[in-house]
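# for reference, the sequence and a predicted model appear below.
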Amino acid sequence: MPQCQMSKEYALDIGHIDGRGIARPSAVIDFMQDLATRHAGEMGLSEKVMENNGFWVLSRLKYRLNRPLHSYETVRLTTWPRQIKGASWYRDFTFEAEDGVIGSAVTMWAIVNAETHRLLRPKALGISFEDQIVGEPEMLKAIHAEHLQPCFDRVVRYSDIDVNHHLNNVKAVDILSDAFGLEDDETRWVSQMQVNYLSETTCGTTLTLARGTGADDALCVAALDGERENVQAEVVFSEL
């Protein structure tokens, strides 16, 4: 494993699970985001970002799980910063439970100036480290959805907003998940999911959720503000 890493255990409680007693996709992403934030702080990176009037932005993520996470189960996440690619910061994860390693994930982050909203390159802020590449690392690409068809509208409200007064990353995944159709087919669960955060979404915005297809006929869901896709996901299901 890499030299610079951090691990933490997370217990799935009643607020993380769906009606079948397994973790919602948003719970998985909540754990990933929390651990990444904690590790960046421990590394002293968050302080450097704040000194330069910047803030972290999660731009893309992808996870794969071999099996669902169950209610009141404890899962151990480990994360490490993989490498800096231009303005993008890649961070990798593993998931472990009592039965061993059950999944992996990758996230891509950027640093944005709080006033201008321009990207800040990490190396320009004095942030650098040796690459920590394990196995065959995945690069997160754009999601190309075809034949998007509107499903329903959803207004972004108070409980959806983060400290930057934008749609919270985890809440965005809950909103996208409502378009997966899992309430009509409880035999499936989300074993793989990629999310791309494309544009900021503010309180009061009416999002149109739409479904389409992506690579290898995977399900694609997008949340649109007018004709602009603000956040999108590509999902692979497995049978329970």
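Received it, and whenever you're ready, just let me know what you need. Numbering: from 1, shown residues only.

# please count neighbours and contacts with C-alpha atoms only from this point.
Will do.

# ok, which stretches of this structure are strands?
6-11, 54-65, 74-85, 88-97, 100-113, 119-120, 146-155, 188-197, 206-213, 219-225, 228-239 (DSSP state E).

# redo these as a markdown table? Include distance to Asp131 and mean neighbour count.
A markdown table is the format used below for the strands of the chain (distance: least, CA to CA, whole Å; neighbours: other CA atoms under 10 Å):
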| stretch | distance to Asp131 | mean neighbour count |
| --- | --- | --- |
| strand 6-11 | 16 | 16 |
| strand 54-65 | 19 | 20 |
| strand 74-85 | 5 | 20 |
| strand 88-97 | 10 | 20 |
| strand 100-113 | 15 | 20 |
| strand 119-120 | 19 | 18 |
| strand 146-155 | 36 | 13 |
| strand 188-197 | 23 | 21 |
| strand 206-213 | 35 | 21 |
| strand 219-225 | 32 | 25 |
| strand 228-239 | 28 | 19 |
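
# JSON lines for the ones you listed, including distance to Glu138?
Conversion of those to JSON lines gives the following (distance: least, CA to CA, whole Å):
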{"stretch": "strand 6-11", "distance to Glu138": "20"}
{"stretch": "strand 54-65", "distance to Glu138": "9"}
{"stretch": "strand 74-85", "distance to Glu138": "10"}
{"stretch": "strand 88-97", "distance to Glu138": "9"}
{"stretch": "strand 100-113", "distance to Glu138": "7"}
{"stretch": "strand 119-120", "distance to Glu138": "23"}
{"stretch": "strand 146-155", "distance to Glu138": "23"}
{"stretch": "strand 188-197", "distance to Glu138": "12"}
{"stretch": "strand 206-213", "distance to Glu138": "21"}
{"stretch": "strand 219-225", "distance to Glu138": "20"}
{"stretch": "strand 228-239", "distance to Glu138": "15"}
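
# let's bring in a second model and compare:
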Amino acid sequence: MEDQKQIVKIEEYCRTVRVASYEVGAQSTLKLSALLHMCQETSENHLAALGIGYQKMKEDGIVFLIITNAVKIHRMPANAEIVTIKTHPRGSNKAQFYRDFQIYAGEELLAGVMQSSVAANPLNHKILRPQEFYAYGIFVDERVAPEDRLTRIRAKGLEPLGERVVRYSDLDYNGHINNTIYGDIFEDFIPGGMMGRCLRAVQIDYINESMLGETLELFGGEEDGVVTLQGFNPRGLGFSARALVEDSPAE
């Protein structure tokens, strides 16, 4: 994905990119993992443009760990399509920071994402108080609106779907599965498969980090077009995902 241009403000960061062929899946549209990566990169670029990029913050003893991504999809972008990603800090609730993303093709809103994360110590991942990030004096400590707050997925009665071993290429710079990879895991193990189907809404909760060589035991189920999937690592529940799935529109 190659950036075409960017606009930097404290309250909004905007970048325009062209979708690369390697980000597109079997249905000729952007993969879920690539959409999540697009958002992750956009938020990192926003902080870097304001002088508090990943390396600076890590040296100061702060990293961000994503807790939840909640995605609403009208249409996934196609190969080589030019899209604009806008992101806005939305405040905090308790220890969690909120940030939204909007993906456009021209004036057409393609997808929206609400993301929550926490600031943590990079060595032991101990959760830090939001004030330690707000101490940079760049963002204002505001409370996210109650209607925008995300709640954790609850599930029971799911059936075994298989296992997924964590490989080296899954890892990010924090040493665990990159959050975007869970999009691939979800689409690989979704009951009924993804061929001929599309996602309209997806929520992924990142609960317990999975490390190199560990095995995720996957369980899932579908009811009335809503698919739920959970992965368990040796320490317990690693992640939960829930999605609204529909048949793909006819060409």
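Great, that's in hand. Computed from a prediction, not measured in an experiment: that's the story for all the values here.

# where does the TM-score land?
The TM-score (TM-score structural alignment, normalised by the length of the first structure) is 0.88; 236 aligned residues with a CA RMSD of 2.5 Å.

# ok, Thr202 of the first structure - contacts?
Counting by CA atoms under 8 Å, 6 or more residues apart in numbering, Thr202 of the first structure makes contact with 156, 161, 165-167.

# are any of those residues buried, and which?
Taking 16 or more other CA atoms under 10 Å as the criterion, what is buried in the contacts of Thr202 of the first structure is 156, 161, 166-167.

# matching residues in the second structure for stretch 186-195 of the first structure?
Alignment of stretch 186-195 of the first structure against the second structure: residues 195-204, by TM-score structural alignment.

# contacts for that stretch next, please.
26-27, 68-74, 182, 239-248.

# remind me, longest helix of the second structure?
In the second structure, assigned by DSSP state H, the helix with the most residues is helix 32-49.

# that helix against the first structure, how far on average?
For helix 32-49 of the second structure, the mean distance from the matching residues in the first structure following superposition reads 0.8 Å, by mean CA distance after the TM-score superposition for the first structure.

# now that helix: which residue numbers in the first structure?
The aligned range for helix 32-49 of the second structure is 25-42, by TM-score structural alignment.

# and Asn168 of the first structure, how far from Met32 of the first structure?
Distance of Asn168 of the first structure to Met32 of the first structure, computed by CA to CA, to the nearest Å: 14 Å.

# ok, those two, which is more surrounded?
Higher neighbour count among Asn168 of the first structure and Met32: Met32, with 23 against 19, using other CA atoms under 10 Å.

# identify the residues contacting that one.
When contacts are counted by CA under 8 Å, 6+ apart, Met32 of the first structure touches 77, 93.

# state the pair within the contacts of Thr202 of the first structure that is farthest apart.
Greatest spatial distance in the contacts of Thr202 of the first structure: Val156 and His165, 10.8 Å, computed using CA to CA.

# format the contacts of Thr202 of the first structure as JSON lines; extra columns: distance to Glu138 of the first structure.
Formatted as JSON lines, the contacts of Thr202 of the first structure follow (distance: CA to CA, whole Å):
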{"residue": "Val156", "distance to Glu138 of the first structure": "32"}
{"residue": "Ile161", "distance to Glu138 of the first structure": "30"}
{"residue": "His165", "distance to Glu138 of the first structure": "31"}
{"residue": "His166", "distance to Glu138 of the first structure": "28"}
{"residue": "Leu167", "distance to Glu138 of the first structure": "27"}
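
# all set now, cheers.
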